[in-house]
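[1] missing the sequence, but the structure's below:
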């Protein structure tokens, strides 16, 4: 099979915490002939894969390089602090960064939050990954601040979380290389934006079948042009078209013009 004969496919990368299942299901319903390949990648690698052409689009965390990528922000996640279940902050429904002043706040190398200043006290070393940091929280080494989806992704029975009201949020976006906006990318944009399958901004619909006169509308126009002159249009009586004529008068007064009976 040559490259031109290779069936089309759509490659989507997504970062940890993002759940593309709903969009993937809609894609498979609308485009069953175009396989959708889903690949989870670390947040720091998503841009590189898109730039190198190893994926058609990605569900990524902002910011992205807008000189290279087009991006549609989808939502912003709540930020939470992950703590052991017996931690003092669990007594409150939500906490602030000031409430963590005495805690060691772990800062993994794959952190996705844009901090101006990390709350609490820094650890001696930065964990390599968020998963490693969660293990340290479970061991009582410190606490961890992450988007809510990552707290759920790394859930443990011995840990819990609380909203952190004054921490930066993390926004998720659909991104793709600006110079590679294909028809399949447009299809996926329509899905994540909730467009219906018949939306004019979705996949292009096939044109009406052409026939001898050029189009279905052309056939109707042509038929009207070919009707004999003087023949009334379909569904319209001849008498209705001849105003003031004898036929019209007879139609209005059927007794007029009736021959008298001879004596």
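    It's in. It should be emphasised that the depicted structure is a prediction, and the values quoted were computed from it without experimental measurement.

[2] CA atoms for contacts and neighbours, from now on please.
    Will do.

[3] which residues touch residue 13?
    Residue 13 sits next to 38, 39, 40, 41, 46, 55, 57, 58, 59 when contact means CA atoms under 8 Å, 6 or more residues apart in numbering.

[4] tell me which entries of these lie within strands.
    For those, the ones inside strands are 38, 39, 40, 57, 58, 59, with DSSP state E as the criterion.

[5] of the contacts of residue 13, grab the buried ones for ChimeraX.
    Buried members of these, defined by 16 or more other CA atoms under 10 Å, are picked up in ChimeraX with:
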select :38,40,46,55,57,58,59
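
[6] and the strands in the stretch 151-263 of the chain?
    Using DSSP state E, counting those that start in this stretch, the strands assigned to the stretch 151-263 of the chain run over residues 159-163, 170-177.

[7] closest to residue 111 out of those?
    Residue 111 lies closest to strand 170-177 among the strands of the stretch 151-263 of the chain, at 10.3 Å (CA to CA).

[8] can you give the distance of that closest one from its chain's centre?
    Here the centre of strand 170-177 is set off from its chain's centre by 11 Å, with CA atoms, centre = their mean, to the nearest Å.

[9] so which elements touch the one helix or strand residue 76 maps to?
    Using DSSP states H and E, residue 76 sits in strand 69-77. Under the contact criterion of 3 or more CA pairs under 8 Å, 6 or more residues apart in numbering; DSSP states H and E, strand 69-77 touches strand 170-177.

[10] now what about the strand it packs on, what contacts it?
    Taking CA under 8 Å, 6+ apart as the rule, strand 170-177 contacts 18, 50-51, 56-62, 68-79, 112-114, 147, 185, 189.

[11] any of those buried? List them.
    50-51, 56-62, 69-71, 78-79, 112-113, 147, 185, 189.

[12] name the nearest residue to the residue positioned nearest the centre of the chain, ignoring sequence neighbours.
    With distances taken as CA atoms, centre = their mean, residue 192 lies nearest the centre of the chain, 0.7 Å away. The spatially closest residue to residue 192, leaving aside those adjacent along the chain, is residue 23, at 6.4 Å (CA to CA, 6 or more residues apart in numbering).

[13] so which strand or helix has the residue nearest to residue 56 when sequence neighbours are not counted?
    Nearest residue to residue 56, sequence neighbours excluded (CA to CA, 6+ apart): residue 11, at 5.2 Å. Per DSSP H and E: residue 11 is located in strand 10-14.

[14] name the next helix or strand downstream of that strand, please.
    Next along the chain after strand 10-14, taking DSSP H and E as the criterion, comes helix 21-30.

[15] this is the other structure I want to compare:
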């Protein structure tokens, strides 16, 4: 099978915590003839995967190395601190009925705050006390939090992804934030990519944005003779020629 014979498809990657289900559903509704394949990729590998052609597009987190890539920021995530349910931060908020109250960096000053190697928040200075070693992944750090070794600061979607019954989380004020973006190669914006950008940006199926075939020129109106129809009676005559209007002429009056 030659390259031109291969049916079109769209390869979409995404980092943990991002849920592309809504956009994928719309794609299947609008483009049922073009299959879309999903692939989850570690955050550290997301930009490189699409840059090297391993995917047509990727949902990734900013900041990241955007060399050679387009990126459309979509939304900013809330930063939260993951703690055991019996931790002082969680218990004090529950007792005061301030469940939605944010935690400050000062609240974590006496705690060990874990810093996994796949962290995407880009800290200038991590709050709390540093751990002896950095966990390899966020999943490993969650296990350490459950074991009482320390706390973890992550985007809220990752806290939800790694939810455990013995853990909870609270919004953290003053910390760095993670933005989710759609990214694809700078030198290749295909028709399928334009379609997916339109879906993510909420364009309707009838939107004029994106690459579309030009509208056909309006057909020229044919003359009646060309369509096999006779011209209507009386058309084409000039006024003043032929019989006058008003019916038949009367007989001339006899002179006396």
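    Perfect, thanks for sending it. In this text the structure is predicted, and so the values were computed from the model without any measurement.

[16] TM-score them against each other, please.
    Once the chains are overlaid, their TM-score stands at 0.83 when taken by TM-score structural alignment, normalised by the length of structure 2; 232 aligned residues with a CA RMSD of 2.6 Å.

[17] of the ones in strands among the contacts of residue 13 of structure 1, closest to residue 200 of structure 1?
    The nearest member of these to residue 200 of structure 1, counting by CA to CA, is residue 57 at 21.7 Å.

[18] check contacts around that closest one.
    11, 12, 13, 50, 174, 175, 176, 177, 185.

[19] at 6 Å instead, please
    Neighbouring residues of residue 57 of structure 1 by CA atoms under 6 Å, 6 or more residues apart in numbering: 12, 175, 176.

[20] nearest residue to it other than its sequence neighbours?
    Nearest to residue 57 of structure 1 is residue 176, by CA to CA, 6+ apart, at 4.5 Å.

[21] aligned to that neighbour, what sits in structure 2?
    If you follow residue 176 of structure 1 across to structure 2 using TM-score structural alignment, you land on residue 184.

[22] for residue 192 of structure 2, see how far away its match is.
    Per CA to CA, to the nearest Å, residue 184 of structure 2 is found 12 Å from residue 192 of structure 2.

[23] can you give me the helices in the stretch 1-150 of structure 2?
    For the stretch 1-150 of structure 2, the helices defined by DSSP state H, counting those that start in this stretch occupy 21-30, 46-51, 88-95, 138-146.

[24] for the contacts of residue 13 of structure 1, which one is nearest residue 104 of structure 1?
    Taking CA to CA as the measure, residue 104 of structure 1 sits nearest to residue 41 out of the contacts of residue 13 of structure 1, at 28.3 Å.

[25] now for that closest one: which residues touch it?
    Taking CA under 6 Å, 6+ apart as the criterion, residue 41 of structure 1 is in contact with residue 15.

[26] please repeat the previous calculation with a cut-off of 10 Å.
    Listed by CA atoms under 10 Å, 6 or more residues apart in numbering, the contact partners of residue 41 of structure 1 are 13, 14, 15, 16, 49, 58, 60.

[27] from the residues you listed, which single one is nearest residue 240 of structure 1?
    Each of these was scored against residue 240 of structure 1 by CA to CA, and residue 58 proved nearest at 66.1 Å.

[28] that closest one is in contact with residue 64, isn't it?
    No: using CA atoms under 10 Å, residue 58 of structure 1 is not in contact with residue 64; the gap is 11.1 Å.

[29] could you name every residue contacting both of these two?
    Residues touching both residue 58 of structure 1 and residue 64 (CA under 10 Å, 6+ apart): 46, 47, 71, 173, 175.

[30] could you pull up the residues touching the aligned partner of the first one in structure 2?
    Think residue 46 of structure 1. Under the alignment by TM-score structural alignment, residue 46 of structure 1 pairs with residue 46 in structure 2. The neighbourhood of residue 46 of structure 2, defined by CA under 10 Å, 6+ apart, consists of 13-15, 40, 54-55, 57-61, 64-65, 183.

[31] now those residues as JSON lines including distance to residue 227 of structure 2?
    Below are the contacts of residue 46 of structure 2 laid out as JSON lines (distance: CA to CA, whole Å):
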{"residue": "13", "distance to residue 227 of structure 2": "57"}
{"residue": "14", "distance to residue 227 of structure 2": "59"}
{"residue": "15", "distance to residue 227 of structure 2": "63"}
{"residue": "40", "distance to residue 227 of structure 2": "62"}
{"residue": "54", "distance to residue 227 of structure 2": "58"}
{"residue": "55", "distance to residue 227 of structure 2": "55"}
{"residue": "57", "distance to residue 227 of structure 2": "53"}
{"residue": "58", "distance to residue 227 of structure 2": "56"}
{"residue": "59", "distance to residue 227 of structure 2": "58"}
{"residue": "60", "distance to residue 227 of structure 2": "61"}
{"residue": "61", "distance to residue 227 of structure 2": "64"}
{"residue": "64", "distance to residue 227 of structure 2": "66"}
{"residue": "65", "distance to residue 227 of structure 2": "65"}
{"residue": "183", "distance to residue 227 of structure 2": "55"}
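
[32] now for the residues you listed: which two are most distant?
    Most distant of the contacts of residue 46 of structure 2, by CA to CA, are 40 and 65, 18.5 Å apart.

[33] who has more neighbours, residue 184 and residue 192 of structure 2?
    Shown here are residue 184 of structure 2 and residue 192; by other CA atoms under 10 Å, residue 184 has more neighbours (25 against 17).

[34] one step back: mean shift between the strand holding residue 76 of structure 1 and structure 2?
    Here strand 69-77 of structure 1, set against structure 2 after superposition, deviates by a mean of 0.4 Å using mean CA distance after the TM-score superposition for structure 1.

[35] could you list the residues in contact with that strand?
    For strand 69-77 of structure 1, contacts defined as CA under 10 Å, 6+ apart pick out 47, 50-51, 57-65, 146-149, 168-181, 189, 192-193.

[36] switch the cut-off to 8 Å
    Strand 69-77 of structure 1 is contacted from outside by 64, 147-149, 169-178, using CA under 8 Å, 6+ apart.

[37] quick one on the thing from earlier: distance of the residue nearest to residue 56 of structure 1 relative to residue 57 of structure 1?
    7 Å.

[38] before we move on, back to that, nearest to residue 217 of structure 2, of the helices of the stretch 1-150 of structure 2?
    helix 21-30 (25.7 Å).

[39] any buried residues in that closest one, and which?
    23, 24, 26, 27.

[40] now for it, which elements pack on it?
    Looks like helix 21-30 of structure 2 contacts strand 36-40, helix 191-200 (3+ CA pairs under 8 Å, 6+ apart).

[41] that one maps to which residues in structure 1?
    Aligned using TM-score structural alignment, helix 21-30 of structure 2 spans residues 21-30 in structure 1.

[42] got a list of contacts for that stretch?
    Stretch 21-30 of structure 1 has contacts (CA under 8 Å, 6+ apart) with 34, 35, 36, 188, 191, 192, 197.
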